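*Asks:* Predicted model follows, preceded by the sequence.
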Amino acid sequence: MQIFHGRQQQVRSEQRGDTFTGEVWADPVMPTTKGVTINNVFFTPGARTWWHTHEQGQILQVVAGQGWICVAGEPPQMIRSGDSVWIPANERHWHGATTESYLLHTAISLGKTNWQEEVSAQDYAQPAG
């Protein structure tokens, strides 16, 4: 067992860039341990991830604000404060804030994340199904 007490003083928030569109900040909850990565991720309005998959899946717990989650080939779905999302292993998806709200979620990523291409403005603007 390992216990990670709150936010460690020596750990810094990171502004994400290479695989995100818009301004996105991540705050590690715990260091990557046995293939599990946990981050609090803050998206400014309109910010989002690029398309990606997770080797063993991902859990998102929406803490505040509202955003979109989208699986390849489907329209984006709204996510709001209090929602939990399970993304199965190797399911191609993206997630991020709406244009009207920020989004803060805790992302629990299982195994390696495989980053792909940027989400197009057209894909981001699709109406929810």
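*Replies:* Now that the structure is in, tell me what you want to look at. Numbering: from 1, shown residues only.
*Asks:* alpha carbons only for contacts and neighbour counts from here, please
*Replies:* OK.
*Asks:* ok, the residue nearest to residue 96 when sequence neighbours are not counted - contacts?
*Replies:* Distances taken as CA to CA, 6 or more residues apart in numbering place residue 48 nearest to residue 96, at 3.8 Å, with adjacent residues excluded. The contact partners of residue 48, by CA atoms under 8 Å, 6 or more residues apart in numbering, come to 20, 21, 22, 24, 94, 95, 96, 97.
*Asks:* Second structure follows, compare the two:
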Amino acid sequence: MKTLSISAIAFLILLSINSRAQITNKVDQNNPNFVFPKGELGPADNFTGKAWNIGLIENDSVYNTVVGNVYFEPGARSNWHTHPSGQILIITDGEGYHQIKGQPRQTLKKGDIVKCPPNVEHWHGASPQAGMLQIYILPKTEKGIVTWLQKVTDEQYLSK
């Protein structure tokens, strides 16, 4: 039986890793700003337009935190919703909007961080001209995750 040299084994491992990386990134190969695959298309019951979600950290009884990444295509947005323990958004690319019920709409851009207070109605999504990538953090999930509400109207979305 022949034995492989350490160099040959290392080469095969690197080839395997590179092949997996190409498969993983293939979903988003047209957008160099994607760090994670797009994930699953969000349900039309909770989003207007196309919003793609991938979970990054699943809920468990140790951390009680959910972390994920959402890509909103241009014009896409969430419904109004609340989180029992609030939500933190980290905008990693693009441009979009966020609004807390009863307050003016905010424009978001790469590098912005938003704290959505517990049990407060809000929505977020991309601008009409550009998509938006965001990481979301949902803490203290033992209190619950999200309550989805009504759709954001075009008038609300386009108001300043």
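*Replies:* Sure, I can see it. What you are looking at is a predicted structure, and each value in this text was computed from that prediction instead of being measured.
*Asks:* Just give the TM-score of the two.
*Replies:* The TM-score (TM-score structural alignment, normalised by the length of structure 1) is 0.86; 119 aligned residues with a CA RMSD of 1.8 Å.
*Asks:* Quick check: of the contacts of residue 48 of structure 1, which lies closest to residue 74 of structure 1?
*Replies:* Closest to residue 74 of structure 1 out of the contacts of residue 48 of structure 1 is residue 94 (11.2 Å), distances taken as CA to CA.
*Asks:* mind checking what that closest one lines up with in structure 2?
*Replies:* Aligned by TM-score structural alignment, residue 94 of structure 1 pairs with residue 123 of structure 2.
*Asks:* Contacts for the lengthiest strand in structure 2, please.
*Replies:* What stands out as the longest strand in structure 2, according to DSSP state E, is strand 87-100. Residues from elsewhere that reach strand 87-100 of structure 2, judged by CA under 8 Å, 6+ apart: 33, 105-118, 120-127, 130-139.
*Asks:* List buried residues within those.
*Replies:* The neighbour-count test (16 or more other CA atoms under 10 Å) marks 105, 107-109, 113, 116-117, 120-127, 131-139 as buried among the contacts of strand 87-100 of structure 2.
*Asks:* Tell me the spacing between the closest residue to residue 127 of structure 2 other than its chain neighbours and residue 134 of structure 2.
*Replies:* Nearest-residue entry for residue 127 of structure 2: residue 96, 4.4 Å, with adjacent residues in sequence omitted and distances by CA to CA, 6+ apart. For residue 96 of structure 2, the distance to residue 134 of structure 2 (CA to CA, to the nearest Å) stands at 10 Å.
*Asks:* contacting residues around the residue nearest to the spatial centre of structure 2?
*Replies:* Nearest to the mean C-alpha position of structure 2, by CA atoms, centre = their mean, lies residue 70 at 1.9 Å. Going by CA under 8 Å, 6+ apart, residue 70 of structure 2 touches 38, 51, 52, 53, 54, 133, 134, 135, 136.
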